[in-house]
Each structure stands twice: as C-alpha cells, then as structure tokens.
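Trainee: Okay, sequence plus prediction incoming.
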Amino acid sequence: MTDTPRPSKRNEIRAQNETLILQAAEKVFAEAGFGGATMQLIADVAGLPKANLHYYFATKEELYRRVVQNIFEIWLHAADSMDGADDPAEGIGAYIEAKMEISRRHPNGSKVWASEVMHGAPVIQDYLETTLRDWTRGRAALIQRWIDEGKMAPVDPEHLLYMLWATTQHYADFGHQIETLNGGRPLDDLQWQAAKDSVKSMILRGIGAA
C-alpha cells in the first residue's frame, strides 16, 4: 500500500509546482502578452500537464493577476529601504539599487507589467486605482517631507517617482536593446554595479541630494 504524503510534503510539492507555473507564466505572458498566451503553452513551458495548471489556477486571468501581483509586491518591498531612511541620499539611493536589482532578476515580470499598462490595463486597472495609487501617495508624501526639511531640491515628488520607475525598469523592459549595445552580451556583475552607481549619482545630484 502506498503511503499518503505527509501534509508538510504535500505543501512542499504544491509550493514547488506553483513556483514552476508562475515562472513559466511570467515568461509566456512577457513574450506573448495576455491575449497570445494559452494555458497549454504555459503548461508546456512549466513541464506540467495542463490539468495541473487548472488545479492551481482555474483561469488564465487568475494566473495572470497572480503574476502581476507578484512583481508588484516585489516592487513594494523595494521601497522598504526608502521608508526607513533619514534622508533622500540614503533612501532614494537604496530604492534605485533595489529596483535595478529587480530588473536584473525579474525582467519578465517587469515586461508583463509594462505591456499591461501600455494596453490600458484591461485586467489590472483596479490595482492601479487602489494599491498603486495609495503607495504612490505615501512615497510622494515622504519625498515632500524631505523637501520641506531642506534635504533635497524642490522637485515634483510624483514626477520624480515616474523618473525612477522609467530609469530602473528600462534595464528589464529594454534588456535586449542593452545587450545588443553591449556586444550581444548581458551585463556582467561589474557592469551592473557600474550602472547602478551611475544612475544613483546622476539622479541624486540632479535632486540636490548627493
């Protein structure tokens, strides 16, 4: 008689399968978009039967929203260093570092988000109007406080955030272009560090917080 897997083992298997599915879904959604992706294609990339996919995620939209939610939660955590900082040089510098590292390690998630928003956010508009709006207002208030304390130049906080997002996410969304200009090779560790240092230096100097 075959023993029934222990709950801890079942949970481990479930977590492994979910990770496989989400990684495959990120890749497929990034390359094909929501409309071009299929559950069968995602199952094939994950190396799992399609039935397994539907066991974990009933619909393509549910899986897509989970992928978007994952990358957004990673971005939210990147702001933790900014929230706990005493000044913009420390806080914004750490935020730039964290966001560029996310672009390096999660390029497909960033591409999924960018494609969704460029198409008018048909699936995640509610996310933009609630979670993202609240997060942006909170970070803008923090930047405004640093401005009021004389720790940085009087810039528009929201436009500064837009610049930070555009600059750091460029390294994910336009990664192919960067690789092409780098002789057809991905940036190596030293090049990534040089890129982060350059972006931090330019932005912090630009806002008078270097």
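Mentor: Structure's in. What do you need?

Trainee: drop to CA atoms for contacts and neighbour counts, all remaining ones
Mentor: Fine.

Trainee: Setting the sequence-adjacent residues aside, check what's closest to the spatially most central residue of the chain.
Mentor: By C-alpha atoms, centre = their mean, the chain has its centre lying nearest to Ile71, at 4.0 Å. Nearest residue to Ile71 in three dimensions, chain neighbours excluded: Gly109, at 5.6 Å (C-alpha to C-alpha, 6 or more residues apart in numbering).

Trainee: Against Ile21, how distant is Tyr55?
Mentor: 11 Å (C-alpha to C-alpha, to the nearest Å).

Trainee: buried stuff in the top helix by length along the chain?
Mentor: Secondary structure of the chain read by DSSP state H shows that its longest helix is helix 7-36. Across helix 7-36, burial judged by 16 or more other C-alpha atoms under 10 Å covers 17-18, 20-30, 33-34.

Trainee: Which of the residues you listed sits closest to Val155?
Mentor: Ala30 (33.7 Å; C-alpha to C-alpha).

Trainee: May I ask you to confirm that that closest one is in contact with Ala114?
Mentor: No. Using C-alpha atoms under 8 Å, Ala30 is not in contact with Ala114; the gap is 9.2 Å.

Trainee: Next one for the comparison:
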Amino acid sequence: MTKPRTRIQARNSTTILDAALDVFSQHGFRGATLDMIAEGAGLSKPNLLYYFPSKEAVHAALLNQLLRNWLDPLHAMNPEGDPVAEIMAYVHRKLELSRDFPRESRLFANEMLQGAPRMREVIEGDLKTLVDEKAAVLQMWMDQGRIAQLPPVHLIFSIWAMTQHYADFDVQVRAVLGPEHDPFAEAGAFLQTLFVKLLTPSPQISAQQ
C-alpha cells in the first residue's frame, strides 16, 4: 500500500512541476535539463530525483495534468443543452484556459510540434475518442437543424486554433494590439460574434427542416 504524501512532499512535488513547466514551455523537451528544473524549484538535483526519477517522468506528469485540464471543457459539452450555448461555453472556457494557463498551452504546442513522441498514444486514444463523441453530438444538432451544417471535427479544430493562439502567440498578439488593449476580453467578444454567426442556420435551411 502506497503511503500518503506528507504536506512537505506534496509542496515540493508541486514546486518541481511548476518550475518544470517554465523550463519545458521555454526550452521544449530536448532543451530542458533536470539541472534547470532543480534550479528553478530551488532544490538540489538529488532532491528532485527523489520525487521524479527522470526528465521524462517530470514531463509525463505535466502532460497528464495538462491533458485532464484541457479536455474537461469538452467533456462538459452537454448533448441535452442548447447547442449554441453549449458550444459558446466551450469556446469561452478554452479562451480562459489560454489566458490562465499559457505555459501549459505552449508545453502542449511544443509536444505537438515535435511529433507528439510522448503523447501519441493518448491523442490517438482518449483524445480521439472524446473528439469523435462530441463530433457526433455536433452532427446530431446539425441534423436537427439547430446549428448550421459544418464539418464537426473541423469546427472543434477551429475552436482550438482560435483560442490557443492567444496563449501560444501571446507576445505577437500583445505587440500588435498594443498595451492599451486587453487581448482576452476583445477575443472573447470577437469569438462570440464570429461563432454565433457561423453556427446560426440560414433561414432557407431552417424553413426546410
């Protein structure tokens, strides 16, 4: 039976993962080292290795935590709810995740750019299963004439692209907009308008349903 972690162990583990998130999101997996992570955490390398036996183990813990948080909003899409309200709730929650967890978004982007060597099994398994499930919900709403006919998986892709852009390209976004702008507030209003218009069935199609 595994002994529960002490408060100090839990705190040190959290500190290590937070430092690792900075290192991995800035340098990618290849460029990151355990020495960098230990320095960021304010711990010795042997102390870090007490909690995580390798760089791979730290990275895997971060990715597993990230994927759970990243997928929760998609899990929450309710087939019994109002389609536009459910989709827009998902859009805004994804934008909030980009605002509140930019390092995590960049960590995930780095992993994808490297060919997902440490996440391929998950993205081809759990992630694909969830996307297929929610795409079927979107298609059901489309078939009922409640939202416009669109390729459902590409609709999900577009939500990912348009929300995670604000985390992954934060420096570019802020440089172009200027310091007087709040990129996430403006993005929220823009995406609300864009997706509501995109999702609204044309009157001709609605009349034929």
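Mentor: Looks like it came in fine. Every value quoted in this text rests on a predicted model; they were computed, and no experiment measured them.

Trainee: returning to that earlier point: corresponding residue for the residue nearest to Ile71 of structure 1 in structure 2?
Mentor: Per TM-score structural alignment, the equivalent position to Gly109 of structure 1 in structure 2 is Glu104.

Trainee: now swap in Leu204 of structure 1 and tell me
Mentor: By TM-score structural alignment, Leu204 of structure 1 lines up with Val196.

Trainee: Secondary structure element holding that match?
Mentor: For Val196 of structure 2, the element it lies in under DSSP states H and E is helix 183-199.

Trainee: Quick check: Val91 of structure 2 touching Ala161?
Mentor: No. At 10.6 Å, Val91 of structure 2 does not count as touching Ala161 under the criterion of C-alpha under 8 Å.

Trainee: Between those two, which is the more surrounded one?
Mentor: Ranked by neighbour count (other C-alpha atoms under 10 Å), Val91 of structure 2 and Ala161 place Val91 first, with 23 against 12.

Trainee: Just give me the match in structure 1 for that one.
Mentor: Val91 of structure 2 maps onto Ile96 in structure 1, by TM-score structural alignment.

Trainee: Average offset of the helix or strand containing that match relative to structure 2?
Mentor: Assigned by DSSP H and E, Ile96 of structure 1 falls within helix 88-105. Superposed on structure 2, helix 88-105 of structure 1 shows a mean distance of 0.8 Å to its aligned residues (mean C-alpha distance after the TM-score superposition for structure 1).

Trainee: contact partners of stretch 30-39 of structure 1?
Mentor: 28-29, 50, 53, 60, 64, 108-109, 111-112, 115 (C-alpha atoms under 8 Å, 6 or more residues apart in numbering).

Trainee: Read off where it ends up in structure 2.
Mentor: Taking TM-score structural alignment, stretch 30-39 of structure 1 hits residues 25-34 over in structure 2.

Trainee: again, but for stretch 147-154 of structure 1
Mentor: The aligned range for stretch 147-154 of structure 1 in structure 2 is 142-149, by TM-score structural alignment.
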